[in-house]
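Enquirer: could you look at this predicted model? Sequence included:
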Amino acid sequence: MSESVHVVCPHCDAVNRVPAERLHAAPNCGKCHHPLFTGHPVALDDRRFAHHLGRSDLPLLVDFWAPWCGPCRMMAPAFEVAAMRLEPWVRLVKINTEDNPLLAAQWGIRSIPTLILFRGGEVLARQSGAMDAARIENWVRQLL
């Protein structure tokens, strides 16, 4: 029997069980039938982030950012490219610190952009400052 992975839908937040060997087969959500992987970061708020962090078996790479932050805006296209390259093995998430100040405080965000890589609900690593797509991808792959 193959190992299954719990994947939270980026559209409806339903938890889906997907055989690990089928992650690359473009699986759809069993509830809303949208793709579980879009190749784009998922924008989450406090409540949705807690659900994704607690229910997904996938590592989460979270970009804590703000709309007024120049380096954040500069890194956004690189984070998009990294999402295309790292899915379906890592879920990339964006948290707007202006809209979610309690979440930013909870994770000790002092400067932005800050990337935090979570695995199993725990912080695996964090990195502050803008990075290009290759550096984001390499950083994550080295840690996993």
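Expert: Yes, it's here. Residues are numbered from 1 along each chain as shown.
Enquirer: C-alpha only now, for contacts and for neighbours.
Expert: Will do.
Enquirer: the spatially most central residue of the chain in helix, strand or coil?
Expert: By CA atoms, centre = their mean, the chain has its centre lying nearest to Leu92, at 2.4 Å. Secondary structure, DSSP: H, G, I helix; E, B strand; the rest coil: Leu92 is strand.
Enquirer: for comparison:
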Amino acid sequence: MTKPLKMTCLECSAVNRVPADKLGAGPKCGTCGAKMNDGKVRALDPATLTKAMKNDDVPLLVDFWAPWCGPCRMMAPAFEHAARALAPQAPQARLAKINTEDHPKVSQKHGIRGIPALILFQGGREVTRQAGAIPAVTEHKE
């Protein structure tokens, strides 16, 4: 058995330890029973975001968005598709979103100046960020 990875449940905020070799087996939260990687984009509150970005070993890609933002609404289906595409595998990343209109202090804390904004967190730090909508890749050629 491999070293367990820490993953915050995006439903109840409990921190779980999941063996790395069991990530692809659909682990569930030990507290609330929610699936830890079911291919759904979870809407986060500030407390859950803070806990996940500080604790999680599995990368967490967060979409900072607002309901009035046209590009945010246009990008949402592609973001949800990406979450579903990553779910069957041992998660390379989990995807979540936070509403900047409902939680403006989160935007300030992370220096969000325009939305949509994507920030990848892992192991307690920001790994990278992308400002603005990203067009969906519809075809990949090698």
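Expert: Now that the structure is in, tell me what you want to look at. Keep in mind that what you see is a predicted model, and the values were worked out from it rather than measured.
Enquirer: the residue nearest to the centre of structure 1 matches what in structure 2?
Expert: Matched across to structure 2, Leu92 of structure 1 falls on Leu95, judged by TM-score structural alignment.
Enquirer: that match touches Phe64, doesn't it?
Expert: No: with contacts defined as CA atoms under 8 Å, Leu95 of structure 2 does not count as touching Phe64, sitting 11.2 Å away.
Enquirer: for the match of Leu92 of structure 1, which non-adjacent residue is closest in space?
Expert: Leu61 (4.8 Å; CA to CA, 6 or more residues apart in numbering).
Enquirer: where in structure 1 does the helix or strand where that neighbour lies align, residue-wise?
Expert: In this structure, Leu61 of structure 2 sits in strand 60-65 according to DSSP states H and E. Counting by TM-score structural alignment, strand 60-65 of structure 2 pairs with residues 60-65 of structure 1.
Enquirer: which parts of the matching stretch are buried?
Expert: Applying a neighbour-count criterion of 16 or more other CA atoms under 10 Å, one finds Leu60, Leu61, Val62, Asp63, Phe64, Trp65 buried in stretch 60-65 of structure 1.
Enquirer: please, where are all the strands along structure 1?
Expert: 4-8, 15-19, 42-43, 60-65, 91-96, 114-119, 122-128 (DSSP state E).
Enquirer: TSV for those, including distance to Ala50 of structure 1?
Expert: Listed next are those as TSV, based on distance: least, CA to CA, whole Å:
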stretch	distance to Ala50 of structure 1
strand 4-8	11
strand 15-19	13
strand 42-43	13
strand 60-65	11
strand 91-96	12
strand 114-119	12
strand 122-128	12
